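> coords below, sequence missing:
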């Protein structure tokens, strides 16, 4: 069973499972999911909560004891196990696999980890645990899901934003859901009637959005010119090194060029599998390939090389206008890339 974190409270109203796997990169969703499960478990008699970090110092016998010691007088327990970031060694995966054989209805297991990879989903330990429980997606909502996510948060606080206010809330808090939660609580206090207009939101809040270099490259691939410009302004204001943007887009241009060349011999679906392109990113690459010819890609590579040369050798040049112009050239098929003087 798989659900998004925002659907977890509704799920818990109907059932409480033996295993919950909380995976994602959004701290707010991970924390709220933990609390929701713990509160529901406590209400159903799971009065003891134990928390462990699955690092090299963990005594696994302590963890296993929670799943082995049962008697008529044993209390129901909830065990939280936080996994380390990055790759897990064979010893850790072996212990998790062993844990899958000890699951018991009187003990709830909550496993917490960072963004789940396809390789992790295919491991024996993950399949063993997932068979008995629920995978909760705690990833930061992408741009398409964000307005819906904001609206759900508003409903919980009895806030009713108009379309313009909803769009502004989503844009101003992209990549910073903790700030979104705080802003909505503030708005609920300021406006007891719950009505949120563009004027009220602008007057009450400041921008809290946070963008990464990858937000910019995604917008480039998707052909969203205005979004690219907005992200670049934010990255510049945050002091992001332009070289980081150059390196990221170089990688994307090389991949697009390769995909164009190899489409003669294989289907695009096969090529995307071969190059391990995430499924939720594939539509972005399709948009870019439909928009950009091979010749245009080579022109963009040349333009990017000139920008990089300017950034590294001419310290009197502001690179951000060059990146803004490059973004327009990337996102609009008809524009010819300009080469800096």
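Structure's in. What do you need? This structure is a prediction, so every number in the text was calculated from the model and none was measured.
> from here on, contacts and neighbour counts on C-alpha atoms
OK.
> helices and strands around the helix or strand residue 12 falls within, which ones?
Per DSSP states H and E: residue 12 is located in helix 8-14. In terms of contacts (3 or more CA pairs under 8 Å, 6 or more residues apart in numbering; DSSP states H and E), helix 8-14 is packed against helix 27-43.
> and the next element down the chain from the helix it packs on?
Next helix or strand after helix 27-43 toward the C-terminus (DSSP H and E): strand 48-53.
> From the chain's centroid, how far away is that following strand?
Relative to its chain's centre, strand 48-53 lies at 26 Å (CA atoms, centre = their mean, to the nearest Å).
> contacting residues around the helix holding residue 12?
Residues outside helix 8-14 that contact it (CA atoms under 8 Å, 6 or more residues apart in numbering) are 33, 36, 37, 40, 136.
> Among those residues, which one sits closest to residue 94?
Checking those against residue 94 with CA to CA, the nearest one is residue 136 at 22.6 Å.
> Tell me, how many residues neighbour the closest one?
23 (other CA atoms under 10 Å).
> What's the separation between it and residue 213?
26 Å (CA to CA, to the nearest Å).
> Presented hereafter is structure B, for comparison with structure A:
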């Protein structure tokens, strides 16, 4: 069956399904849905967890062995499998066997980017619809972001003036992960007081000298030396790279959309306005990048985004900041 994120908690209270699929391109909402499932599974006694990353290096025979081996033991466990491309690939046969006769001592959690449309026609997905739960997570539309931000603030007990809310919405540009982090920080700074525009402005001034939004602009502008300095500072300060990665991935895909297919002859300024890019600094950076970068560089940059994501989630020996430095060099090169 399918359910939306808002109905998930109610569904979990009724009992656990053997398999869950959470898919979407909003890291914050995907993470929160997964955390709800994990919490419910732990309460039901599924304490142990195994995690796999379904990239080209994953041996699905190892995953199958884990399913087979666990039936010999009394422990209740969770198997989490991340699908970074939205495709199950060689794992289809494994999941089909699991779904044909779901084990009682295992909860399976599949965590995917937006699910590839072809996968929804596969046998494994139809079996999952019958015996498990799919939670598709959709982006918050640009015109609804301010309302989402207001609701999120209210859930944290924060009261914002209309001006403060508009200022935050403009600065955050639809980045839900960064919005959540910013609201957490404002909650600590304001101690229950109403948040006005001056408070938001002061909070921005008191934040770290560099932030992820500025780094994205530097990367797109090809200013490698300054971008490298910012990467070092953000790494030292323990910044979460997933927030800036959401913005960077979105902008790179916008550039690819402009540089390929029927959009190649379109005026960059008009193209970005139609796609909701209104902030002058970001628009300038994108227009300059569109003139400077070719599709091959952009495709390579999108691949590096996947490596940053993988490393940030602990599936790579190298730091995500290592790959962001590679990104800096790639985007600084002339086509």
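Okay, I see it. None of these values were measured; they are calculated from a predicted model.
> overall similarity of the pair, as a TM-score.
TM-score of the superposed chains, computed with TM-score structural alignment, normalised by the length of structure 2, equals 0.59; 244 aligned residues with a CA RMSD of 3.9 Å.
> what kind of secondary structure is residue 79 of structure 2 in?
With DSSP: H, G, I helix; E, B strand; the rest coil as the basis, residue 79 of structure 2 sits in strand.
> SS state for residue 135 of structure 1?
strand.
> and it, how many neighbours?
Neighbour number of residue 135 of structure 1 under other CA under 10 Å is 20.
> Strands of the stretch 51-200 of structure 2, start to end?
77-83, 106-112, 133-137 (DSSP state E, counting those that start in this stretch).
> Pull the most distant pair out of the contacts of helix 8-14 of structure 1.
Farthest pair in the contacts of helix 8-14 of structure 1, by CA to CA: 40 and 136, 15.5 Å.
> what residues are up against residue 160 of structure 1?
154, 194, 195, 196.
> which non-adjacent residue is nearest the second one?
Nearest in space to residue 194 of structure 1, with sequence neighbours left out and distances taken as CA to CA, 6 or more residues apart in numbering, is residue 159 at 4.3 Å.
> now do the third one
Nearest residue to residue 195 of structure 1 in three dimensions, chain neighbours excluded: residue 160, at 5.0 Å (CA to CA, 6+ apart).
> which position in structure 2 aligns with the residue nearest to residue 194 of structure 1?
The equivalent of residue 159 of structure 1 in structure 2 is residue 158 (alignment by TM-score structural alignment).
> pretty sure that match is in contact with residue 192, am I right?
Yes: judged on CA atoms under 8 Å, residue 158 of structure 2 makes contact with residue 192 at a distance of 6.6 Å.
> So these two - more neighbours on which side?
Neighbour count, other CA under 10 Å: between residue 158 of structure 2 and residue 192, residue 158 has more, with 20 against 13.
> My guess is residue 130 of structure 1 contacts residue 18. True?
No: counting by CA under 8 Å, residue 18 is not a contact partner of residue 130 of structure 1; they are 10.0 Å apart.
> so what sits against both of the two?
Going by CA under 8 Å, 6+ apart, no residue sits against residue 130 of structure 1 while also sitting against residue 18.
> List the residues that contact residue 80 of structure 2.
49, 50, 51, 52, 108, 109, 110, 111.
> Could you dump those into JSON lines with distance to residue 310 of structure 2 and neighbour count added?
As requested, those are exported to JSON lines (distance: CA to CA, whole Å; neighbours: other CA atoms under 10 Å):
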{"residue": "49", "distance to residue 310 of structure 2": "18", "neighbour count": "15"}
{"residue": "50", "distance to residue 310 of structure 2": "16", "neighbour count": "12"}
{"residue": "51", "distance to residue 310 of structure 2": "13", "neighbour count": "14"}
{"residue": "52", "distance to residue 310 of structure 2": "11", "neighbour count": "17"}
{"residue": "108", "distance to residue 310 of structure 2": "20", "neighbour count": "24"}
{"residue": "109", "distance to residue 310 of structure 2": "17", "neighbour count": "23"}
{"residue": "110", "distance to residue 310 of structure 2": "15", "neighbour count": "21"}
{"residue": "111", "distance to residue 310 of structure 2": "13", "neighbour count": "25"}
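> quick one: which of the residues you listed is nearest residue 85 of structure 2?
Nearest to residue 85 of structure 2 among the contacts of residue 80 of structure 2, with distances taken as CA to CA, is residue 111, at 10.5 Å.
> what does that closest one align to in structure 1?
By TM-score structural alignment, residue 111 of structure 2 lines up with residue 112.
> Touching, that match and residue 85? I think so.
No: checked against CA under 8 Å, the pair residue 112 of structure 1 and residue 85 is beyond contact range at 10.4 Å.
> Residue 139 of structure 1: neighbour count?
Residue 139 of structure 1 has 20 nearby residues by other CA under 10 Å.
> Now do the strands in the stretch 201-335 of structure 2.
Using DSSP E, counting those that start in this stretch, strands in the stretch 201-335 of structure 2 do not occur.
> which residue ranges form the helices in it?
For the stretch 201-335 of structure 2, the helices defined by DSSP state H, counting those that start in this stretch cover 212-221, 224-236, 241-259, 268-274, 280-292, 295-312, 320-332.
> Minimum distance to residue 143 of structure 2: which of those has it?
Nearest of the helices of the stretch 201-335 of structure 2 (CA to CA): helix 268-274, 13.3 Å.
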